[in-house]
Structure formats: structure tokens, C-alpha cells
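> pasting the structure only:
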């Protein structure tokens, strides 16, 4: 039976998953990576990454992910395409069921399943994603120097995005569907004091407007009167939150109120020994490729040390 038990299984192939694969591969732990429905993660739909160290000219997201995968493969990492449908971490070895019915057993498990930005769900949003529509001001704000941009949302995330965008944009318009923002008082106060930020309340996005190349405007609908108004802009940032891909582990691992997997301080160790979480699935705060890489490294080293301790 032991020969069928993997020392390390990694779920997810974003920056965190690939980094943990590289490190565990170099440690000769022969990791198995379950690639999931979207190998490469969110960066596969990111056109240009200009803040990842080592690429002064920037690099397309798919190219960066391809390089990471190639580097992991160099160290003997095994990849398996498929989705996990069921997990049991209540006993060791941990059990994972693939969508093809295959069961995989693991002594350690590294969860790098990431998180997805919540979107409005309108067709024009998808059409202009990467061409003026974004869900990450830190990633894309630089491209909107001296531009007018709209931020959709009413929580702390929306305030943070709007405040960050004022470093580049000439005007930032906060759009919220309610009469008042639900953000914390301190964040709302900071936004209200910033001269570059204006607000439009009781409004929802009806359509994102553009030409064949990029966003040129936004059409809003007043939730009280139904009136439609069009506004010129260069970009639309959706800031209505993120959803961590952690539903498989609900009831098995400790999570916060938003569904992010909780890890111990200065560690990627979860509430179950031998199970580690890295990247956006446990990072509510930063959600950057470079921080995901860092926690992926941590998870790999901690998994290696855990394996040494049980042998």
C-alpha cells in the first residue's frame, strides 16, 4: 500500500503551486501536482505583469506561468490534469478523489487553489477584461496614468482600490448600489477626503462601453428611478470582493468568515498537521503573484520538515 502513497500532493498551479512544486521537486520528494480546471491560475488571463521581479520589460501572465511550469518539470515534478471532487483530511494518509474516479493518497497536502475575483456577470465585462476592465488596481493601476476610471463596489476593498488608483488616475469615481458605503468608517473617511475621488450612489453598472480595442465609457442605472446615464472613462475596476477556492475543505480546515483557509502565524500550516495552504486561498490581504510565490516556498519547506519528523 505504501508505494501508492505520495509524499507530497499539491493542488493548484498558480505562482504558489508552481513554487511549492519547484522546491519539493528539488528536495527529491517527487511531488504530484493536480492542475485543476485552469492550469496557471488567474495570471493566465493577465496580459502584462510589470511588478514581478526579474522582468524589467514586463512579461505576459501565460508566459510567466509557462516558465514556472517548465522549471518545475525540470526537477521531476509530475503533473496530472483534473479536478478534485472530494477530500478527506481527517486521517493520514489524506485521501483525494479526482473527477475521473481515481483516488490519490498523500502524506502531506499543499493547497494552492487560489481565489477568484467576483465579477458583475455582464457580457461587456468579459469582453473588455484586460482591455480596460480589471479586478486588481495594484496589478493594473500603472496603465491608467492621467485617466478617468470607475471603481465598482462599496466595501473596504473598493476604497483601497480607489485610493491606490489616485496615484495614477486623474479622477476616480466610486460607484455603489446602495445609499451608503458598507466600508469601515476610517476607509470611507480616507476616500471622502481625497480630492481625486468622487462618488455615485444608488447606481449599478448596466453596461461597459467601448470600441474594438478598449473601454471608452460606462452606462449606469439608478436603482431608485431606473434612469440610465452614460459616462466617459478609460477603465473600470470591479471591487466587489474575492472568493477563495476552498469549498472542498469546509468543515475540515479552520477558515475565516470569508472562507479563506486559516494558517498559523509565520507559517502555512493549517489546523490539520501535514496540510499546508499557500497563495490567495489563505491570503486575504495582499493577493499578489510575488507574495504567493513566497508562501509557496514556505509551504514546500514546511512539508519537507513535516515528512522528516514522521519518518
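Yep, it's here. On a predicted model such as this, the values are computed, not experimentally measured, just so you know.

> when you work out contacts or count neighbours from here on, use the C-alpha atoms and nothing else.
OK.

> need the contact list for the nearest residue to residue 280 once chain neighbours are set aside.
Nearest non-adjacent residue to residue 280, counting by C-alpha to C-alpha, 6 or more residues apart in numbering: residue 114, 4.5 Å away. By C-alpha atoms under 8 Å, 6 or more residues apart in numbering, the residues touching residue 114 are 12, 14, 41, 244-245, 279-282.

> which of those residues fall in helices?
Of the contacts of residue 114, none are assigned to helices by DSSP state H.

> pick out the most distant pair among those residues.
Pairwise distances across these peak at 15.0 Å for 41 and 282 (criterion: C-alpha to C-alpha).

> circling back to that earlier point, how close does the residue nearest to residue 280 sit to residue 283?
Separation of residue 114 from residue 283 (C-alpha to C-alpha, to the nearest Å) stands at 9 Å.

> wasn't residue 161 part of a strand?
No - using DSSP: H, G, I helix; E, B strand; the rest coil, the assignment for residue 161 is helix, not a strand.

> ok, the nearest residue in space to it that is not next to it in sequence to residue 38 distance?
Once flanking residues are discounted, residue 161 sits nearest to residue 137: 5.5 Å by C-alpha to C-alpha, 6+ apart. Look at residue 137 and residue 38: by C-alpha to C-alpha, they are 23 Å apart.

> how far away from the center of its chain is stretch 134-153?
Distance of stretch 134-153 from its chain centroid, counting by C-alpha atoms, centre = their mean, to the nearest Å, is 17 Å.

> er, stretch 178-193 actually
Centroid separation for stretch 178-193 versus its chain: 24 Å, with C-alpha atoms, centre = their mean.

> from start to finish, how long is that stretch in a straight line?
Terminal-residue distance, stretch 178-193 (C-alpha to C-alpha): 20 Å.

> number of residues surrounding residue 271?
Residue 271 has 16 neighbouring residues, counting by other C-alpha atoms under 10 Å.

> ugh, wrong one, residue 251
Residues near residue 251, counting by other C-alpha under 10 Å, number 8.

> tally of neighbours for the residue nearest to residue 161?
22.

> contact partners for it?
Per C-alpha under 8 Å, 6+ apart, neighbours of residue 137: 161-162, 164-165, 237.

> about what we covered before: among the contacts of residue 114, name the ones in strands.
Among the contacts of residue 114, the members found in strands (DSSP state E) are residue 244.

> pasting the second one now:
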């Protein structure tokens, strides 16, 4: 008899680990398929200062180790395997990885979302050392510094406005001669004396060794290149939910985010979603963790409504 888990959790960020903690404490048998890049976006964050309970701050990878350790303490099994296919057409559900097949009576999708990057080698080298994609997470570390925000939509305007609370000056760098942002967001940024604009410009290199010292800019119309001094580079060109695996199976919105049909359940009964994979607004570790809690409680109650024992069980 193959083991049938109470729940398989796909993904290993704050949402997935919190779901694992709650589900395992409810006496469910839990398998988390972490993926080879376990830990989610916090693995790219140098320091986390806004997660409750860590008054002195904590490194992103360190807090994820604590999440994992707590989930393991309650008996959650974890495998660092990437999911390659899912079969949600019948229960028990089947999840396939590059190493094997696993089955469960319920599923939590917590695959998160990934920030869109420019794709520059220098950008990747300096991630967490002056290059970031979250002003809310990291703005505090740029007090009295000059920073740039790359983008032209509402997110760029919002991030730039937020950063003026800390930074000496914020320059919005946009590759076109007009913004996609709504008029109200543009007006808010334009009227802020701490924000300036660099239009028809794209960043082609991030400068610095151990920390960002500047960027190399290219004018998109003339091709002229120049150096611009800055201590921080904030990407605000959007996020991409990690949902390609579920396209055509789970209901997604136009941007690819999962649409919960009731609470945290998806359009497929028994399949739940939590964290940034459903969230294009907040994208915080604490909100993702809260979603993971909700999903675990929802699935436990759903299993009970089906008349199924929540404890460890084998099925034929």
C-alpha cells in the first residue's frame, strides 16, 4: 500500500511552512515538496526587521531555517524536489516530481511569486546588497541615501513615494517617455520634492563590488551611455506568480494569480492556495504566513466535512 498523505504542500516559503506547522499539529500527515530553491523570496533578503517576534531583526535565510525547524518539530516530512506535474482530476490527488509520485487527500499550493528582474549579471551579484525588489521590506535600510526605482507603473510610483520616508532622494528610471501609471499616482510622485525622473533610460549595469555604488544608464533613443551614482536599486517592474504548472487546471486571473473560490480553496475541492501565489497586493512574509494558517485550518475542516479521519492513514 502506498502512503497517502493528509496534505501535500507545494512550495516552501512562509505560507507553505506555516501551513505545514498548522496541519502537522492537527495530526495530519504532511509532505512538503520544497523545491530545489527552498525558502522562497526571503532567501534573497539580507535582513528582516518587520516580522513580529524578532525585535533585533533576523536574516532572511535564518528565519526560513526557523520556519522549517518548527514544521519538522511537529512531524512534517520535507523533500527538496521540484514538482513537474499534478493530477487533480480524482482523489487521492497525485503530485509528480522529478524523483517520484506522491498522493494526498488535500493539497496546498504555496509556490509564491517571483519578482521580475532585468536579467543583468551585475544585478544578480548585488541582490541583497543594494539591489532589491521590495521597498516595504528594505526601504528602512536606505536612510539618508540616494536610490533609484526602475519602472513606470503604479507600483513604481508607490514604491518611490514610500521610499521618500527614508531616502534622501529617489530617482524613477523609466525606459519610455511616458508612464503606464494612473494619473493620481503620477501626480503624487511628481509633486513630491524628493522624487525626480529619468525618462527614456534603461539600466544596463549595476556598479559596485560589495555594495551598490551606482548604475550605468543607456538612453533608449540616442544610445548614449552614462554613469549615475546611487546607493540603492529598487526593481518595480512587476511580479510573476509561479503558477505555470497549474494553468488550465486551477482558475487563474489575467496576471496568472490563483483565484480562491471560497476562503482559501481553489475551484477544485480539496485543493487550497496560500501566500503570494494568490496575492498581488501585499506580498509580505507575515501576510503569506497568515494565508498558510488559513489554508491549513480550511483543509482540516474540509476533510472533517468529508467524514475523513485527519490522522495518518494508508490507502490502497
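Looks like it arrived, so ask away. Everything numeric here is computed off the predicted structure, so don't read it as measured data.

> hang on, the earlier thing: quick check: the aligned residue for the residue nearest to residue 280 of structure 1 in structure 2?
Taking TM-score structural alignment, residue 114 of structure 1 has residue 112 as its aligned residue in structure 2.

> tell me where the stretch 101-250 of structure 1 has helices.
For the stretch 101-250 of structure 1, the helices defined by DSSP state H, counting those that start in this stretch occupy 123-127, 137-140, 156-165, 185-193.

> the second one maps to which residues in structure 2?
Counterpart in structure 2 of helix 137-140 of structure 1, with TM-score structural alignment as the criterion, is residues 135-138.

> ok, now stretch 278-296 of structure 1?
Under the criterion TM-score structural alignment, stretch 278-296 of structure 1 matches residues 274-292.

> next, the distance between the ends of that stretch.
Start and end residues of stretch 274-292 of structure 2 are separated by 5 Å (C-alpha to C-alpha).

> tell me which residues in it are buried?
By neighbour count on 16 or more other C-alpha atoms under 10 Å, the buried set for stretch 274-292 of structure 2 is 274-280, 283-292.

> what does stretch 6-15 of structure 2 give?
Within stretch 6-15 of structure 2, judged by 16+ other C-alpha under 10 Å, the buried ones are 6-15.

> read off where it ends up in structure 1.
Mapping stretch 6-15 of structure 2 onto structure 1 (TM-score structural alignment) gives residues 7-16.

> so residue 111 of structure 2 sits right up against residue 14, yeah?
No - proximity of residue 111 of structure 2 to residue 14 does not meet the contact threshold set by C-alpha atoms under 8 Å, at 10.3 Å.

> now for the two: what residues contact both?
With C-alpha under 8 Å, 6+ apart as the test, residue 111 of structure 2 and residue 14 both reach residue 275.

> just checking, residue 248 of structure 1 touches residue 89?
No - the pair residue 248 of structure 1 / residue 89 is not scored as a contact, 10.6 Å apart, by C-alpha under 8 Å.

> between the two, which one's more packed in?
Counted by other C-alpha under 10 Å, residue 248 of structure 1 and residue 89 do not tie: residue 89 has more neighbours, with 19 against 13.

> follow-up on the earlier one: which one of the buried residues of stretch 6-15 of structure 2 sits closest to residue 260 of structure 2?
residue 15 (14.9 Å).

> from residue 275 of structure 2, how far off is that closest one?
To residue 275 of structure 2, residue 15 of structure 2 is 5 Å away according to C-alpha to C-alpha.

> which neighbours do those two have in common?
Jointly contacting residue 15 of structure 2 and residue 275 under the rule C-alpha under 8 Å, 6+ apart are 110, 288-289, 291-292.

> from those, which land in helices?
288-289, 291-292.

> which one of the residues you listed sits closest to residue 22 of structure 2?
Distances from residue 22 of structure 2 to those, taken by C-alpha to C-alpha, are shortest for residue 292, at 8.2 Å.

> hang on, that closest one packs against residue 277?
No - taking contacts as C-alpha under 8 Å, residue 292 of structure 2 lies outside contact range of residue 277: 11.3 Å.

> what's the overlap in contacts for those two?
What both residue 292 of structure 2 and residue 277 touch, as defined by C-alpha under 8 Å, 6+ apart, is the set residue 110.

> need the counterpart of residue 208 of structure 1 in structure 2.
Looks like residue 208 of structure 1 aligns to residue 206 there (TM-score structural alignment).

> residue 241 of structure 1 too?
Using TM-score structural alignment as the criterion, residue 241 of structure 1 maps onto residue 238 of structure 2.

> just give me the neighbour total for the closest residue to its match other than its chain neighbours.
Nearest residue to residue 238 of structure 2, sequence neighbours excluded (C-alpha to C-alpha, 6+ apart): residue 116, at 5.6 Å. Neighbour count for residue 116 of structure 2, taken as other C-alpha under 10 Å: 13.

> one step back: as CSV, the shared contacts of residue 15 and residue 275 of structure 2 with distance to residue 127 of structure 2 would be great.
Formatted as CSV, these follow (distance: C-alpha to C-alpha, whole Å):
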residue, distance to residue 127 of structure 2
110, 23
288, 22
289, 23
291, 27
292, 27
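
> out of those residues, which one sits closest to residue 75 of structure 2?
residue 292 (16.8 Å).

> for the closest one, give me its contacts.
Residues counted as contacts of residue 292 of structure 2 (C-alpha under 8 Å, 6+ apart) are 14-20, 110, 274-275.

> my guess is residue 36 of structure 2 contacts residue 80. True?
Yes - checked against C-alpha under 8 Å, the pair residue 36 of structure 2 and residue 80 is within contact range at 5.1 Å.

> let me see the contact set for residue 137 of structure 2.
Contacts for residue 137 of structure 2 were tallied using C-alpha under 8 Å, 6+ apart; they are 48-50, 284.

> and the furthest pair within these?
49 and 284, at 11.9 Å, using C-alpha to C-alpha across the contacts of residue 137 of structure 2.

> and stretch 178-193 of structure 1, which stretch of structure 2?
Under the criterion TM-score structural alignment, stretch 178-193 of structure 1 matches residues 176-191.

> sorry, that was for stretch 35-50 of structure 1
Going by TM-score structural alignment: stretch 35-50 of structure 1 matches residues 34-49.

> good, we can wrap up now.
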